[in-house]
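Asks: Next come a sequence and a model predicted from it.
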Amino acid sequence: MRLKNFITPLLISVLLLTGCSPTTSTETEQTVSPFPSVNEGENSSSQDITSPTPSVTPAQSPQSISQVLGAQTTMVTAVIDGDTIEIEGGQRIRYIGINTPETVDPRKPVECFGREASSKNKELVAGKSVRLEKDISETDKYRRLLRYVFIGNVFVNDYLVRQGYAYASSYPPDVKYQNQFNQAEREAKTNSRGLWSACSSTSTTNTPQTATTPPSTNGSNCDPSYPTVCIPPSPPDLDCPDITYRRFKVLPPDPHRFDGDHDGVGCES
């Protein structure tokens, strides 16, 4: 009984002391910084900082020399005749300042040295990359581009005239190289090259000219259908290769049928 009376107050005292004792552990609030911490005394240069890789915009390609010079480089897909080609995209090109004998005009027979001119043109440019240079006009009435044609160091228009495959033929206002073509024709004729020796009827009177004013004439033998030139009336029937004039005015009834497309201009090619 005495022991019980002693233990009971002792247990109560222990319980009271335990419940009233202060908390010995403390909670610490943790804060997360949005920036990486740097230890004091640590050299900032030793940090491993990865910078974003800047985007690189490719430099714009410079214009090609052809574009700067107002020229165009393209591939020849077909050769139509001695002075006409077709390029990629289907556009036809008519050589400026020259005229080769006809081979594909359905209104005319194949002219002397026409096939040879077509073959030489094909040999020069068919399936090859050429440079096209414009003069003043963009197209002719057939919507063909009017161009000077170069392949490598060869000026094709000049070559065909100089080697006797074509005549020099002036079609203003596209006359940038006309003096050069005229000189090339004189050289070919002097040396009897190409058509100048192969075609017996070829002479200075066969060289196409641009008619601007009517020649001196008494008027009695000049057909009124061609008021700016003097062409005798039919018969005999004449074709463009039989006369010296090119691109002259034509009025009805046009007995020689020089104006095949009825646009009022005769012998345009």
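Replies: Nice, I can see it. These numbers were taken from a predicted model, which means no experiment stands behind them. Numbers count the residues shown, from 1 in each chain.
Asks: C-alpha only now, for contacts and for neighbours.
Replies: Noted.
Asks: longest helix in this protein, by residue count?
Replies: In terms of residue count, the longest helix belonging to the chain (DSSP state H) is helix 2-20.
Asks: Downstream of that one, the next helix or strand is which one?
Replies: Remark: after helix 2-20, the chain's next helix or strand is helix 65-68, criterion DSSP states H and E.
Asks: From the rest of the structure, what touches that next one?
Replies: Helix 65-68 is touched from outside by 72, 73, 131, with contacts defined as Cα atoms under 8 Å, 6 or more residues apart in numbering.
Asks: Check it against this one:
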Amino acid sequence: MKAIFLISLLASFIFLSFSIGTSPTSVKIPEPATPIPSSESEQLGISTESPTVAQPQKFKIVNVVDGDTVKLESGETVRLIGIDAPETKGDCYATEATKKLEELTLNKEIELEKDVSQTDRYQRLLRYIRIGDSFITAFKNTPQFTA
């Protein structure tokens, strides 16, 4: 019985030593790729120029629904990301928040920027609104922004 156990142990040891693989010195590290000279890339039809960035699309706000929701000229409703204003029906400062958003955006050309989610549960577009160089959410930390 002891002999069978020793033979099994020896066979397992031999099998494991062969299945471990090669030594680290035999691993071949690939050489880094050499860049293609521009004359060759032109012959191959490969562009070496960086892609052009699309110009942002402009939209016009025609109605402010409440302190964090607007309607575009196209008819789309947009919910602002980063602002959670009081609802218009009876909440404190709801009227002030709506008026401030009207003052900032109504009848102005704006740019919309997407985030991870496209729409909310009411099928409103979820977007950041940019006017010029500033996002609307950047105004909320200024003293005159009450929303």
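Replies: Arrived safely. Remember, predicted model here, so these are calculated numbers, not experimental data.
Asks: Any idea what the TM-score is?
Replies: Once the chains are laid over each other, their TM-score by TM-score structural alignment, normalised by the length of structure 2 reads 0.59; 95 aligned residues with a Cα RMSD of 1.9 Å.
Asks: residue ranges of the strands in structure 2, please?
Replies: Along structure 2, counting by DSSP state E, strands occupy 58-66, 69-72, 77-80, 109-119, 125-131, 134-135.
Asks: Minimum distance to residue 98 of structure 2: which of those has it?
Replies: If you check each of the strands of structure 2 against residue 98 of structure 2 by Cα to Cα, strand 58-66 wins as the nearest, at 4.7 Å.
Asks: and that closest one, how far out from the chain's middle?
Replies: Between the mean C-alpha point of strand 58-66 of structure 2 and the mean C-alpha point of its chain there is a distance of 24 Å (Cα atoms, centre = their mean, to the nearest Å).
Asks: that older thread, I'd like the strands of structure 2 laid out as a markdown table, including mean neighbour count and distance to residue 95 of structure 2.
Replies: Conversion of these to a markdown table gives the following (neighbours: other Cα atoms under 10 Å; distance: least, Cα to Cα, whole Å):
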| stretch | mean neighbour count | distance to residue 95 of structure 2 |
| --- | --- | --- |
| strand 58-66 | 18 | 8 |
| strand 69-72 | 20 | 13 |
| strand 77-80 | 22 | 17 |
| strand 109-119 | 14 | 22 |
| strand 125-131 | 20 | 20 |
| strand 134-135 | 14 | 21 |
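Asks: and residue 2 of structure 2, which of those strands is closest to it?
Replies: Checked against Cα to Cα, the stretch from these lying closest is strand 109-119, at 66.3 Å.
Asks: Quick one: closest of the strands of structure 2 to residue 11 of structure 2.
Replies: Here strand 109-119 is closest among the strands of structure 2 (Cα to Cα), at 57.3 Å.
Asks: What residues in structure 1 pair up with the closest one?
Replies: Under TM-score structural alignment, the counterpart of strand 109-119 of structure 2 in structure 1 spans residues 129-139.
Asks: The aligned residue in structure 1 for residue 81 of structure 2: neighbouring residues, count only.
Replies: Alignment of residue 81 of structure 2 against structure 1 is given by TM-score structural alignment, with residue 96 as its counterpart. The local packing of residue 96 of structure 1 (other Cα atoms under 10 Å) involves 28 other residues.
Asks: Which residue, other than its chain neighbours, is closest to residue 184 of structure 1?
Replies: The spatially closest residue to residue 184 of structure 1, leaving aside those adjacent along the chain, is residue 162, at 4.5 Å (Cα to Cα, 6 or more residues apart in numbering).
Asks: now do residue 140 of structure 1
Replies: residue 146 (6.6 Å).
Asks: One more: residue 120 of structure 1?
Replies: Spatially, and ignoring its direct neighbours in sequence, residue 120 of structure 1 is nearest to residue 82 (7.4 Å; Cα to Cα, 6+ apart).
Asks: dump the residue contacts of the one you found.
Replies: Contact partners of residue 82 of structure 1, counting by Cα under 8 Å, 6+ apart, are 100, 101, 114, 115, 117, 118, 119, 120, 121, 122, 165, 166.
Asks: Return the subset of those lying in helices.
Replies: The helices in this structure, assigned by DSSP H, contain 114, 115, 117, 118, 119, 120, 121, 122 from the contacts of residue 82 of structure 1.
Asks: and of these, the nearest to residue 249 of structure 1?
Replies: Out of those, the one with the shortest distance to residue 249 of structure 1 is residue 114. That distance is 26.3 Å, counting by Cα to Cα.
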